[in-house]
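any chance you can model this:
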Amino acid sequence: MPSSTPLHTPFCDLLGCRYPILQAGMGGVARAELVVAVAGAGGFGCLGMVRESPDLIRQQVDQVRALTSNPFAVNLIPSATDPDLFRAELDECVRLRIPVLMFFWDVVADAVARAKDAGCLVIHQVGSVEHAKRAEAAGADMIIAQGVEAGGHVHGMVSSLVLLPQVVDAVSIPVVGSGGFASGRSLVAALALGAHGIHCGTAFLATKESFAHDVHKQKILSATECDTIHTDAFAINWPPHSNVRVLKTEVTESIESQPYGHLPDKIPRRVVAEEQGRPIYWMSTDSPLKSMTGDLEKLAMYAGQVTGQITQIEDVQTVIHRIVAEAEATLQQLSNRS
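Take a look at the predicted model:
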């Protein structure tokens, strides 16, 4: 439950957590073990259930609830999911009484309305001021403003430093900063820009509790801030022109001279891995998971530019407590300067 700390913000009151640190709903990577660990360390966890079956959603929710009584979110993406599957996902979340739903990409007002009618809090991740306004108008309770330096799917072209204060000024609901946030100093910076907290993906992907495959985690450890690429080449499974930020690998060498303009329908279906009988294609949006086998180095290695700050695989509690301790120390240093 929330308690008074130097970092306490309305984010903590709204979501029922101790620290204003929101774990990204990384599809596939954010499973029950990660969510429970984030909740236990005082942050707010989110199950990444994009394009997953209602059965898997139910299984993962049951696992979370068996291990923690803390609230959590489920991340769904309407515009990247078959409409029938999305309706089934949302129906299952409503049936399970999920307290918070996190949406991303295009603002689908009907989805927000359905979630709100069911009593859910809605967090909407956006990449522009215009989409932030649309999300608020649709009924969202909180906005995640994602800068272009973020890992995974990226919906805008503006850096966090520029986007975050503009979104804060444009809406009346709490805003969370995303993209470039993995430290206590960056948490303080986000608060100074008007945010109520931070949204972290790469920092939690590279933890012991993450469902990412070790090959992905190790790639993050060896990468610097210059070792990512922003591209729409990993296109299979998503709408055309959906940009992502991934680590540079042998796969990306062939597209670095032309990172944009890759259409899903034009990409040959080459199976490079499998997950419990499901084929995983080269240049798909699938990232390497513990449940996959095959040539995993040919898959999308999502990571933000903060990858240069991550030098070892740690448990979630260590990561969160370090962010909090550094943030509190930074606030004290700033106070001492006055």
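
from here on, just use CA atoms for contacts and neighbour counts.
Will do.

can you say which helix or strand has residue 110 in it?
Element membership of residue 110 [criterion: DSSP states H and E] is helix 109-117.

buried residues in that helix?
109, 111-113, 115-116 (16 or more other CA atoms under 10 Å).

what do you get for stretch 10-21?
Residues of stretch 10-21 classed as buried by neighbour count (16+ other CA under 10 Å): 11-12, 15-21.

again, but for stretch 226-237
Those would be 227-237, for stretch 226-237 by 16+ other CA under 10 Å.

ditto for stretch 70-89
70-81, 85-87, 89.

which ones among these lie within helices?
Here DSSP state H is the test, and these give 85-87, 89 as lying in helices.

how about those residues in JSON lines, adding distance to residue 35?
Formatted as JSON lines, those follow (distance: CA to CA, whole Å):
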{"residue": "85", "distance to residue 35": "23"}
{"residue": "86", "distance to residue 35": "22"}
{"residue": "87", "distance to residue 35": "24"}
{"residue": "89", "distance to residue 35": "19"}
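
and which of these is nearest to residue 39?
Ranked by distance to residue 39 (CA to CA), these are led by residue 89 at 22.9 Å.

in contact with the closest one, which residues?
By CA atoms under 8 Å, 6 or more residues apart in numbering, the residues touching residue 89 are 52-54, 57, 76.

go again using 6 Å as the cut-off
When contacts are counted by CA atoms under 6 Å, 6 or more residues apart in numbering, residue 89 touches residue 54.

just say helix, strand or coil for residue 65.
helix (DSSP: H, G, I helix; E, B strand; the rest coil).

picking that back up, can you tell me which two in the buried residues of stretch 10-21 are farthest apart?
For the buried residues of stretch 10-21, with distances taken as CA to CA, the pair at the greatest spread is 16 and 21 (11.5 Å).

before we move on, the earlier item: any chance of the buried residues of helix 109-117 in JSON lines, plus distance to residue 313?
Converted to JSON lines, the buried residues of helix 109-117 look like this (distance: CA to CA, whole Å):
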{"residue": "109", "distance to residue 313": "39"}
{"residue": "111", "distance to residue 313": "36"}
{"residue": "112", "distance to residue 313": "36"}
{"residue": "113", "distance to residue 313": "39"}
{"residue": "115", "distance to residue 313": "36"}
{"residue": "116", "distance to residue 313": "37"}
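
closest to residue 317 among these?
Distance to residue 317, by CA to CA, is smallest for residue 115 among these, at 30.7 Å.

helix or strand for residue 261, which one?
Using DSSP H and E, residue 261 sits in no helix or strand.

distance-wise, check it relative to residue 321.
Counting by CA to CA, to the nearest Å, the gap from residue 261 to residue 321 is 41 Å.

got it, and residue 86?
For residue 86, the distance to residue 321 (CA to CA) stands at 36 Å.

repeat for residue 57
Taking CA to CA as the measure, residue 57 falls 29 Å from residue 321.

which one's more surrounded, these two?
More neighbours surround residue 57 than the other of residue 57 and residue 321, with 22 against 16 (other CA atoms under 10 Å).

how about this one, so we can line them up?
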Amino acid sequence: MTPADRALLRTPLCDLLGCDLPILLAGMGGVSRWELAAAVAGAGGYPTLGMVRESPDLIAAEVRALRAATDRPFAVNLIPAATDPTLLEAQVARCLDLGVGAFSFFWDVVPAVVERVKAAGCLVLHQIGTQNAAREAEAAGADVLIAQGIEAGGHVHGRTAAFDFAQEVRSETRLPVVISGGITDGTGLAAALALGASGVQCGTALLATDESFAHAYHKRRIVAATGSDTVLTDVFVLNWPRGAAVRVLRNSVTAALGDRLFDHDPEGLPREAIARDGDQPRLRFSTDSPLRTTEGDLEAMALFAGKGAGRIPDIVPAGERLSRMAEEAASLLAQTALREGSMA
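Next up is the predicted model:
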């Protein structure tokens, strides 16, 4: 990729975050571990370690492993609404002790947490799904807003299409706005930049890579899927607040629901172990997705995937996925600039 191509893709967000490409790795819990984060950083993107509900010791181990692999900047993703307050306090404290320079938060905006890490000099990226949440995050001190659309895989906060929502957010803020949801290739990246977004965040496209910590079964299912093979439901809700919807690949659990995809009370769901990660049971209806270390009924677990799954043809190194996206986007933007120049 030539310097001119990279210049077409570079936005002020790259200077703020210290990356070369405006492509962010989503902080996928369990999946976005140090190996994937390092690969994304090495390819010029901006990595996020997905550390929701993880122990402070695991966070420390992941941060140290990532730093041993790369000297590029990164963020740590925590989710206050889905984390016991005592554990959240310990997570934040350990991150600050480690000198983590950026945090990525999601779901409900918790001003006290944002303000605490900002006071320590950290950058804050906040993923939001509603205009009200965008306002709350900005008021709390966020530096970057990640506008998540309904097309996204995993936990989905809002119900608006990603590009439409990003335009709504941009109309009310001067902060950098990143689009998340269904973006898996250079066409999506080019469209986001043409819209005026500062960058994109990718989850599903980077889950299906060699370095992700997802189970090979999950990766294969994504490659074989189309966007219509995903479904939005709140049945995989154990460990999260009631009503927290997720986009997953259809499986035996969603098939058994029929038309009743929503309104599942976690208090009323059975606690049945269907898989394990070492000595940790994984429950049917939990938000746990199958990882490299998982054994058991993988098919019945939450197989997170966004609507862009149909445009992911293979499992490749994360660096190759980013390079493909960047080269395709740069080519499309160059063609657009050439057409506009010829018409001037």
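
superposed, what's their TM-score?
Laid over one another, the chains give 0.98 as their TM-score (TM-score structural alignment, normalised by the length of structure 1), with 336 aligned residues with a CA RMSD of 0.9 Å.

of the buried residues of stretch 70-89 of structure 1, which belong to strands?
Among the buried residues of stretch 70-89 of structure 1, the subset assigned to strands under DSSP state E consists of 73-76.

now, which of these sits nearest residue 304 of structure 1?
Nearest to residue 304 of structure 1 among those is residue 75, at 18.9 Å by CA to CA.

aligned to that closest one, what sits in structure 2?
In structure 2, residue 75 of structure 1 lines up with residue 77, judged by TM-score structural alignment.

okay, strands next: where are they in structure 2?
23-25, 48-50, 75-78, 102-105, 123-128, 144-148, 154-155, 177-180, 199-202, 230-233, 246-249, 273-277, 280-283, 294-296.

ok, and what's touching the shortest one?
Contacts of strand 154-155 of structure 2 from elsewhere in the structure, counted by CA under 6 Å, 6+ apart, are 245-247, 304.

go with 7 Å
244-248, 304-305 (CA atoms under 7 Å, 6 or more residues apart in numbering).

so that strand corresponds to what in structure 1?
Going by TM-score structural alignment: strand 154-155 of structure 2 matches residues 152-153.

the longest one now?
With TM-score structural alignment applied, strand 123-128 of structure 2 matches the range 121-126 in structure 1.

buried residues of stretch 320-337 of structure 2, list them for me.
Residues 321-323, 325-334 are the ones in stretch 320-337 of structure 2 that count as buried (16+ other CA under 10 Å).

can you list which of the residues you listed are found in helices?
Mapping these onto helices (DSSP H) picks out 321-323, 325-334.

what's the match for residue 87 of structure 2 in structure 1?
Aligned partner of residue 87 of structure 2 by TM-score structural alignment: residue 85.

what ranges do the helices span in the stretch 151-300 of structure 1?
Per DSSP state H, counting those that start in this stretch, the stretch 151-300 of structure 1 carries helices over the ranges 160-170, 184-192, 202-205, 214-222, 250-253.

so who does residue 9 of structure 2 touch?
Residue 9 of structure 2 sits next to 21, 330 when contact means CA under 7 Å, 6+ apart.

same check, this time on residue 273 of structure 1
279-281, 292-296.

buried subset of those residues?
The neighbour-count test (16+ other CA under 10 Å) marks 280-281, 292, 296 as buried among those.

looking at these, spot the one nearest residue 3 of structure 1.
Sorting those by distance to residue 3 of structure 1 puts residue 292 at the head of the list, at 40.1 Å, by CA to CA.

quick check: the gap between the closest residue to that closest one other than its chain neighbours and residue 57 of structure 1.
Nearest residue to residue 292 of structure 1 in three dimensions, chain neighbours excluded: residue 275, at 4.6 Å (CA to CA, 6 or more residues apart in numbering). Residue 275 of structure 1 is 17 Å from residue 57 of structure 1, where distance means CA to CA.

ok so, going back, quick one: what's aligned to the residue nearest to residue 292 of structure 1 in structure 2?
Matched by TM-score structural alignment, residue 275 of structure 1 corresponds to residue 277 in structure 2.

to what extent is that match buried, counted in neighbours?
14.

try residue 258 of structure 2
If you count neighbours by other CA under 10 Å, residue 258 of structure 2 ends up with 8.

do the same with residue 57 of structure 2
Around residue 57 of structure 2 there are 12 other residues, counting by other CA under 10 Å.

show me what it aligns to in structure 1.
When structure 1 is aligned by TM-score structural alignment, residue 57 of structure 2 is paired with residue 55.

gap between its match and residue 314 of structure 1?
Using CA to CA, residue 55 of structure 1 is found at 30 Å from residue 314 of structure 1.

now residue 49 of structure 1
Residue 49 of structure 1 is 24 Å from residue 314 of structure 1, by CA to CA.

with neighbour numbers in mind, choose between these two.
Comparing residue 49 of structure 1 with residue 314 by neighbour count (other CA under 10 Å), the higher total belongs to residue 49, at 23 against 15.

hmm, residue 75 and the more buried one touching each other?
Yes. Between residue 49 of structure 1 and residue 75 there is a contact under CA atoms under 7 Å: 5.7 Å.

residue 217 of structure 1 maps to what in structure 2?
Alignment note: residue 217 of structure 1 maps to residue 219 in structure 2; criterion TM-score structural alignment.

okay, now the nearest residue to that match once chain neighbours are set aside: neighbour count?
The spatial neighbour of residue 219 of structure 2 that comes closest, neighbours along the chain excluded (CA to CA, 6+ apart), is residue 208 at 4.8 Å. By other CA under 10 Å, the residues close to residue 208 of structure 2 number 29.

counterpart of residue 208 of structure 2 over in structure 1?
So residue 208 of structure 2 corresponds to residue 206, using TM-score structural alignment.

please apply the same query to residue 144 of structure 2.
Aligned by TM-score structural alignment, residue 144 of structure 2 pairs with residue 142 of structure 1.

and the gap between that match and residue 214 of structure 1?
From residue 142 of structure 1 to residue 214 of structure 1 the distance is 33 Å (CA to CA).

of these two, who's got more company?
Taking other CA under 10 Å, residue 142 of structure 1 and residue 214 do not tie; residue 142 has more neighbours (25 against 17).
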